[in-house]
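**Student:** Structure here, sequence nowhere to be found:
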């Protein structure tokens, strides 16, 4: 690893001052945040101007699937910039064509046409637009425990509280409950019962909304921000069957779960289900240049064979972003990144997190696969009362804030959402780095334990 540069607090202060004067941050009350000034990053780590290095167990926002500053991807971006830095989307450009080909080689089934966007929210936005035009129907069904992006349609099909302030555009968005045995809305005793009752609930929702009014069902294959809840066996296949029976387009959102995160190129491979549309972003090029997209089935592509698709983006398939995607996919194939993510999940992260759960009364459940894990933190294991209330703010959120602060104190940058911490390091994280992260979590969980009924 490259040695840290000499600390430069003065430079860090200047970066922070400019940020506070001019940058408007996402999802934040601007005067209540204190962004860390980042001086650099490499591999699984980043560092600040004071000389503090952090192991990134958040992978940025779960997008640095090959870590920071991979030399082959950086070189590919530089080479593309020197050759053709930008070009309009209506032309055939080598980097764009090659990125589409490599992605289509890895998507399941006949998802062989690729529409490029600038990120995941736009991918969801356009996938829903395709489904509505393809079917001529207005409604979209989505899960309460979900996040699909911040644009108008994407945020309204989202299930988490960030939707609430944006519900003015919710026409046609219908939410339903998906399976989650640990906090079952169906009072199920086991996974099989949870699956059956969840599918019955979806069938009922379709029936009462009117099958002929529903364009699409959209699900995260494995919900990410909402808690990393792998669906029980048979659930996604059951949703596929319901959609087929009623002529509904099935959209799987793989923005976070895709490109190796779960130990497969796409998480849907774990469940042997092929959607009609698949959205992606984040890990497609490790976030090095903004890129997302929709992989489109033959039937939906045929709808637009002689009928114009009513959508487009100035930077669709931007050459720099696509060159980064080509290099990232090639690096992942050459280095066995997807297989490594599966192994690190099976041999280090999964066993290590379950061992932490045995020692810490604040851990209610461990779930995940590959480099995609969540710890559900609770006050009481018996009642499963969350460590903090749903959508907690201020003092209510103090236990989670203290836990996160302890992680950072121990050199770990955590992904914390509500009463959960997610262990989502780069997919090529080394065994030693993964163990370092587990040790830091172990120390920080002692702080969470202080807020349990066992304390």
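**Tutor:** Happy to help now that I have it. A quick note: this is a predicted structure, and the numbers were derived from the prediction, not measured. Residues are numbered from 1 along each chain as shown.

**Student:** Going by C-alpha atoms from here, please, whenever you check contacts or count neighbours.
**Tutor:** Will do.

**Student:** Would you confirm that residue 397 contacts residue 388?
**Tutor:** Yes. Using CA atoms under 8 Å, residue 397 is in contact with residue 388, at 5.8 Å.

**Student:** Mutual contacts of the two, please.
**Tutor:** residue 418 (CA atoms under 8 Å, 6 or more residues apart in numbering).

**Student:** Compare neighbour counts for those two and give me the winner.
**Tutor:** residue 388 (21 against 17; other CA atoms under 10 Å).

**Student:** My read is that the more buried one contacts residue 394, right?
**Tutor:** No. Residue 388 is beyond contact range of residue 394, at 10.7 Å (criterion: CA under 8 Å).

**Student:** Tell me how far residue 346 lies from residue 105.
**Tutor:** 26 Å (CA to CA, to the nearest Å).

**Student:** who's more crowded, these two?
**Tutor:** Neighbours were counted for residue 346 and for residue 105 using other CA under 10 Å; residue 346 has more, 16 against 13.

**Student:** Using the three-state scheme, assign that one.
**Tutor:** Classification of residue 346 by DSSP: H, G, I helix; E, B strand; the rest coil places it in helix.

**Student:** Just give me the neighbour total for the closest residue to it other than its chain neighbours.
**Tutor:** Leaving aside its sequence neighbours, residue 346 sits nearest to residue 370 (CA to CA, 6 or more residues apart in numbering; 7.0 Å). Counted with other CA under 10 Å, residues neighbouring residue 370 total 28.

**Student:** Give the full set of residues in contact with residue 370.
**Tutor:** Neighbours of residue 370 in contact, by CA under 8 Å, 6+ apart: 260, 261, 262, 263, 341, 342, 343, 344, 345, 346, 427.

**Student:** next one: residue 251
**Tutor:** By CA under 8 Å, 6+ apart, the contact set of residue 251 is 127, 216, 217, 218, 219, 275, 276, 277, 278, 279.

**Student:** Recalculate using a threshold of 7 Å.
**Tutor:** By CA atoms under 7 Å, 6 or more residues apart in numbering, residue 251 lies in contact with 216, 217, 218, 219, 275, 276, 277, 278.

**Student:** want to compare, so here's the second one:
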């Protein structure tokens, strides 16, 4: 038998998402613990991306691993039509920390499926069909979720599901509304959204779907009052509000759920990723009593073979207990305020390529430019090939220094596990600081 490496076998048989197969060389990960992972060469990296912003409690957390073992010994799998103690307990614990009166959980196996079902729930409950979603957004790769997505990953899947309309959310640094202040950006973004509602027909709009803090597309923290303003528009026109918290829920921005920072209660809330750090795939939708009540006497027309999977729910329940015991959201908020924000302020002052830093909790973006006055992006929007070289070089410089961040377009985004040691956090920020010397080479203004 021919002895082949994992790398060779992988490249022969595995098809990767979002990638030109002949142009990628995936790192073979052989192990990890906490905020670090190791490849097959023995190189260790500080995980400043929490993998895909999902390993909120890091890798190989002993309590989560033990939860998998305990449940595997009792019951590995069962039909979603059956009740189990771990599914009930996971739902109870999640609902206990949910905003407002959201008290019922429909389990899925990931975030895209959660968004897909939230859209279906909103349409069925309201009797309307249109969904409004932001241009700067990513909601998943299934048919409805990718149609709702505003960024370029939507394009190849078009035409998508009918009835989705996009709008501009607030983004003061690159304001679509020529705003000069956060208050102006908030007010003009809300005025724009109301115009879209009116142009599309208020009685046709089932829901507004948004990320309370925009994730992949920029770590865009909304101006104070914006989410409350969207909630008010929804109430005025009888529209449901769907909060996509797949990336920003479960402590990522220093709150159990991001909407908590602005005391806004949506009608539906989607989650995944941080609910159990991806140890076993899990997602879900939190429903208001009114929406759940719509299906009290007739069947909801949707379901998944692995909904409420026992292994996944066992880890989710234990994960919530870890969050409670260690006060993980408060820890993320404190590290963001006392470690990350001051360090990024110094980095911004030191590097002419840094146009803006922004974030909350342990979720931050460094926006890179070639000229601060014009705010010209370090690479063009949706750049690929040679045009993307500057960001490719910046990412490589981070990795050479033992740090693995998340990058998108012209941004370095920082999302380390919420359990990261303060010393590791400082070490990683120092490495990013050094790597940005590469971006400075492209500054022209």
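**Tutor:** Done, it's in. All of these numbers come straight from a predicted model, not from anything done at the bench.

**Student:** for the residue most central in space within structure 1, helix, strand, or coil?
**Tutor:** Centroid-nearest residue in structure 1, with CA atoms, centre = their mean: residue 256, separated by 2.4 Å. Recorded secondary structure, residue 256 of structure 1: coil (three-state DSSP).

**Student:** roughly how far apart are it and residue 60 of structure 1?
**Tutor:** For residue 256 of structure 1 relative to residue 60 of structure 1 (CA to CA), the value is 12 Å.

**Student:** cool, and residue 387 of structure 1?
**Tutor:** 24 Å.

**Student:** Of those two, which one has the most company?
**Tutor:** Neighbours per residue (other CA under 10 Å) separate residue 387 of structure 1 from residue 60, with residue 387 holding more: 27 against 22.

**Student:** Leaving aside the residues adjacent along the chain, what's closest to the equivalent of the more buried one over in structure 2?
**Tutor:** By TM-score structural alignment, residue 387 of structure 1 lines up with residue 378 in structure 2. Excluding its sequence neighbours, the residue lying closest to residue 378 of structure 2 (CA to CA, 6+ apart) is residue 369, at 4.3 Å.

**Student:** Within the helices and strands, which one has that neighbour?
**Tutor:** For residue 369 of structure 2, the element it lies in under DSSP states H and E is strand 363-371.

**Student:** mean per-residue distance, that strand to structure 1?
**Tutor:** For strand 363-371 of structure 2, the mean deviation from structure 1 after alignment is 0.5 Å (mean CA distance after the TM-score superposition for structure 1).

**Student:** What's the first helix or strand after that strand?
**Tutor:** Later in the chain than strand 363-371 of structure 2, the nearest helix or strand by DSSP H and E is strand 376-377.

**Student:** compared with structure 1, how much does that following strand deviate?
**Tutor:** Mean for strand 376-377 of structure 2 is 0.4 Å (mean CA distance after the TM-score superposition for structure 1).

**Student:** Now check structure 2 for the residue matching residue 205 of structure 1.
**Tutor:** Matched by TM-score structural alignment, residue 205 of structure 1 corresponds to residue 196 in structure 2.

**Student:** Sorry, wrong one. I was asking about residue 377 of structure 1.
**Tutor:** Using TM-score structural alignment as the criterion, residue 377 of structure 1 maps onto residue 368 of structure 2.

**Student:** and what of residue 103 of structure 1?
**Tutor:** Using TM-score structural alignment, residue 103 of structure 1 lines up with residue 94 in structure 2.

**Student:** Now that match: closest residue in space that isn't a chain neighbour?
**Tutor:** With sequence-adjacent residues excluded and distances taken as CA to CA, 6+ apart, residue 94 of structure 2 is closest to residue 320, at 7.2 Å.

**Student:** Now do the same for the one you found: its match in structure 1.
**Tutor:** Here residue 320 of structure 2 is matched to residue 329 in structure 1, going by TM-score structural alignment.

**Student:** Distance of the residue nearest to residue 94 of structure 2 relative to residue 123 of structure 2?
**Tutor:** Counting by CA to CA, the gap from residue 320 of structure 2 to residue 123 of structure 2 is 30 Å.

**Student:** Looking at the two, which one has more neighbours?
**Tutor:** Ranked by neighbour count (other CA under 10 Å), residue 320 of structure 2 and residue 123 place residue 320 first, with 23 against 19.

**Student:** and the more buried one, what element?
**Tutor:** Assigned by DSSP H and E, residue 320 of structure 2 falls within helix 310-326.

**Student:** what's in contact with that helix?
**Tutor:** 64, 67-68, 71-72, 76-77, 86-87, 89-90, 93, 275-276, 280-282.

**Student:** hmm, which of those are the buried ones?
**Tutor:** Taking 16 or more other CA atoms under 10 Å as the criterion, what is buried in these is 64, 67-68, 71, 86-87, 89-90, 93, 275-276, 280-282.

**Student:** so can I have a markdown table of the residues you listed showing distance to residue 138 of structure 2 and secondary structure?
**Tutor:** Converted to a markdown table, these look like this (distance: CA to CA, whole Å; DSSP: H, G, I helix; E, B strand; the rest coil):
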| residue | distance to residue 138 of structure 2 | secondary structure |
| --- | --- | --- |
| 64 | 28 | helix |
| 67 | 31 | helix |
| 68 | 30 | helix |
| 71 | 33 | helix |
| 86 | 30 | helix |
| 87 | 28 | helix |
| 89 | 30 | helix |
| 90 | 26 | helix |
| 93 | 27 | helix |
| 275 | 19 | helix |
| 276 | 21 | coil |
| 280 | 22 | coil |
| 281 | 19 | coil |
| 282 | 18 | coil |
